[in-house]
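*Asks:* Here you go, sequence then predicted model.
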Amino acid sequence: MNKTLLATALGACLLPALANGEAEQTKTNIKSGGATTVYDTSRNAFSLPAKNLSILRRDNFFIGNAFFKQPWVPTPASTKARDGLGPLFNTNTCQSCHVKDGRGHPPLEEGDDFLSTLIRLSIPATSDEHQALLKTQGAVAEPNYGDQLQPKANPGIKPEARPRFTYETINGQYKDGSTYQLIKPTLHLDNPAYGDFHPDLMTSARVAPVMIGLGLIDAIAEADILANADPDDKDGDGISGRANYVWDIEKQKTVLGRFGLKANQPNIAQQVKSAFHGDMGLTSSMHKQQGCTAVQTDCQKAVHGGTPEVEDKVMDKVVFYSSTLGVPARRNATNPEVIKGEQLFTAANCNSCHQVSFKTADYPAIKELSKQTIMPYSDLLLHDMGEGLADGRPDFLATGREWRTPPLWGIGLVETVNQHTRFLHDGRARNLSEAILWHGGEAEASKQAFVDMSKADRDALIAFLNSL
């Protein structure tokens, strides 16, 4: 990396990272990320380096942040360090989806682009060849469009299609008589440019998740995650979390999945490199070929930005950055309403899936993440969430009704950081209450407990969630 690029990287990241308005730690705050915990409640709350990150390693954090934030451009370009975008893509920068390292959202107005929501595509496995693909890819890609819809393209190349949602209103009522409304999205793919979609096309809309604490999750021992699995519900509590096992491209073997909405990625490096490839059309040492299908001939003929387009030394910095974002402290822990809400959360058995804490194992790659007591509020396992949330699309061992329990740490700061409160895998929930009301399957009893609560108790439970 040349000196000009390094200076640009540091200049782009250092000022906002240091001017973070960090709040003073008080006894009402809890270290959700152990010694990595940061104390900031501003729009920068998700963008700070782990509190205990060595000063000698912070340059790597800031350089990775620069490549995370700065846009990539098509080839040919004078900017050789950031060229190679496309030919087909979803966005030109990681930050476009993970704004301020936070949570994406579906289009908020009719006609808006899908800027931070992507669409997974696949077809049923109907042959021995398809069955073989499931081992390494988790799903069978749509023949003309691949495994991810890319609605943008470089000049001279046709975007694949234009996605849009329409919504159905669902009316409901709490036990106390007060009413609520949910909105159920239906996905439409307009103007397909490369032929008709497969008649048995399966789709799944995925909103970009918050980036905090990824390295800590990677540092949890596999045995500690599996200790909470109960695939046959032997204890009879109605909760049967199970592990997803996925293909590790680098190791060339099947391993535990722990990242992604269906736990379909094994580690941060593969998650990041796959996002560069699928979201921005950028090749790396892991994904060496452009994602052009056989019918996308213009895509196949397009010039590329080098082999690979993202060098390992750049990718390593982005992976390091993604691994070392600090987790904000939990706030207002001594507030009486928050304490009441926590009790209700436990009484409703929400903590069966949203497990409060883990202790990370020894993590030699980033020693600051080792031996930390953390509070992600997730078991990182797959759970059947019912037909209401089903996308109908299997992913490795995950069925079309299963989702990984999402970590809840930082959830109360999403509105501040990202200026919205859209939750769940496709952003259909417009607030935390709606997110709970969509729970079904293994979480049906917990959802019903929320429905049966008084308004004061529901408010207290939401206050607890907003403290995380």
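*Replies:* Looks like it came in fine.
*Asks:* Going by C-alpha atoms from here, please, whenever you check contacts or count neighbours.
*Replies:* Noted.
*Asks:* Run through the residues that contact D230.
*Replies:* 239-242 (CA atoms under 8 Å, 6 or more residues apart in numbering).
*Asks:* Most neighbours among these, please name it.
*Replies:* G241 (26 neighbours; other CA atoms under 10 Å).
*Asks:* ok, structure two:
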Amino acid sequence: MGVACQPGNGSPAPGLPPEPVPGFVEPGEEAPGGTTSVAGTGTGAFTQPAGNLSLERRSEFLVGEAFFEADWFPAPHARTDRDGLGPLFHAVSCLACHPRGGRGAPPGPGEPTLSLLVRLSLPGTKPWGAPVPEPTYGDQLQPLAVASVAPEGRVEVRTTEQPGTFEDGEAYSLQVPELVLSGLAYGPLHPETRLSPRVAQPMFGLGLLAAVPEETVRAWEDPDDVDGDGISGRANRVWSARQGRTVLGRFGWKANQPDLEHQNAGALAGDLGITSPLSPAEPCTLSQAECQVAPSGGVPELDARKLAALTFYTHLIGVPARQGVDRPEVLKGKALFHQTGCARCHRPRLETGPLEGYPELAGQTLWPYTDLLLHDLGEALADGREDFLASGREWRTQPLWGLGRTHQVSGHTRLLHDGRARSVMEAILWHGGEAEGSRERVRRLSREDRLALLAFLDSL
């Protein structure tokens, strides 16, 4: 690890694409989503239909987009196709948490926790491996409720500064978050409750990750670090209600969702209180009597046809094309990305296979910079929450494509699972565990090299 690849050096493992070549522009890098890539550069860069989507198929995309953007209302409501919000909820629409299809951020002082939610769990897992919910408040804290029900509580994020220095003496500071819960309406939390804040993730390119063959992901597993490189990624195995069995986990901060249909159904139920065929239960616990008897918007509140349209939409949002891939500082930064070992987890290139119902996604060469595996990122980023096979220190490798568009689309540059990092460099400096070696290599870079690395990441 840490040696830059050169043209023609080595061969990939069976079934994997060739190793990318740092320092050179490779065919297709400018279109990280293959032919699904789009040329959008404005605030709508994360909301465009896949570039190869036919006009006929775009109509279904627009139907799903309407459901993604629509506000929901408490039942009963004159709009019976949009009622059923809550009784407990976090937001009134998918778009509220993913503004412009982009990344969420933690709240500032006095702001609501709109695009940051707090998962609640107890130690251990349920029979199929899912987290054990807190008995009174359930799986996540709900700050909003319909008129007849008390909201569960409020969340404040307090921060302190943690100073540090690069090896050349330049100072930096990391922002250490602390969650403070107040106004708990249904009594105290269980004393062993674990709190895990999560910000919303970008929505584009998800269908392409769903189309990466399982054997590709599994080929990169090395749970026992047999090759001795310090990287021991492993796949999560999660429960699929649709298939009635455990399957590869791909989505969510801990790869705890098997596919986008389950991801969407879980978010609708957990964040909006909207039931669907895959998530038919309202987010009410036995301690919340008013919640259990509140009016419903139907059973389910989002039927299978609407869930299918939303799932279609989330599969086919195009990936923004890159710009400046051949700039000298970008190519230098690309080489440094490999030399520091970042590419060991943030795998640059993937190939997609067939995905039923989505011919547009098959046979694409991708540049997402992820291996979709779980990695131990150290105690500083740990949340203590077990999630199927994921430990409290493990997180799925986040894709880096679109990273340079974050500020333009989302209006901020907050990164990591709880948004604690205010910049790309801060996100790197928070990495520990398996990534500690790479972090320290970055910390030892000269200022010129650090700027080149950031120029490369900003070009993605």
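*Replies:* Alright, I've got the coordinates. Computed from a predicted model, the values in this text were never measured in an experiment.
*Asks:* circling back: in a markdown table: the contacts of D230 of structure 1, plus distance to K262 of structure 1 and secondary structure.
*Replies:* Shown next, in a markdown table, are the contacts of D230 of structure 1 (distance: CA to CA, whole Å; DSSP: H, G, I helix; E, B strand; the rest coil):
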| residue | distance to K262 of structure 1 | secondary structure |
| --- | --- | --- |
| I239 | 17 | coil |
| S240 | 15 | coil |
| G241 | 12 | coil |
| R242 | 11 | strand |
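*Asks:* among these, which recur in structure 2?
*Replies:* Mapping these onto structure 2 (both residues aligned by TM-score structural alignment, their matches' CA atoms under 8 Å) leaves 239-242 still in contact.
*Asks:* Now the alignment partner in structure 2 of A275 of structure 1: which helix or strand?
*Replies:* Taking TM-score structural alignment for the superposition, A275 of structure 1 sits opposite A267 in structure 2. Secondary structure from DSSP states H and E places A267 of structure 2 in helix 260-267.
*Asks:* Which stretch of structure 1 lines up against whichever helix or strand comes after that helix?
*Replies:* Scanning forward in sequence from helix 260-267 of structure 2 by DSSP H and E, the next helix or strand is helix 289-293. Counting by TM-score structural alignment, helix 289-293 of structure 2 lines up with residues 297-301 of structure 1.
*Asks:* Just the residues contacting that stretch, thanks.
*Replies:* Stretch 297-301 of structure 1 is contacted by residues 87-88, 157, 290, 292 when judged by CA under 8 Å, 6+ apart.
*Asks:* Just among those residues, which is most surrounded?
*Replies:* Most crowded among the contacts of stretch 297-301 of structure 1, counting by other CA under 10 Å, is P87 at 29 neighbours.
*Asks:* Surely that one is in contact with K158?
*Replies:* No - assessed by CA atoms under 8 Å, P87 of structure 1 is found out of contact with K158, at 9.3 Å.
*Asks:* After alignment, which residue of structure 1 pairs with V180 of structure 2?
*Replies:* Under TM-score structural alignment, V180 of structure 2 pairs with H188 in structure 1.
*Asks:* Can I take it that that match is in a helix?
*Replies:* No - with DSSP: H, G, I helix; E, B strand; the rest coil as the criterion, H188 of structure 1 is located in strand rather than a helix.
*Asks:* Now do the same contact list for it.
*Replies:* Each residue near H188 of structure 1 by CA under 8 Å, 6+ apart is listed here: 163-166.
*Asks:* what helices or strands is the host helix or strand of R198 of structure 2 leaning on?
*Replies:* Using DSSP H and E, R198 of structure 2 sits in strand 194-199. Using 3 or more CA pairs under 8 Å, 6 or more residues apart in numbering; DSSP states H and E, the elements in contact with strand 194-199 of structure 2 are strand 116-125.
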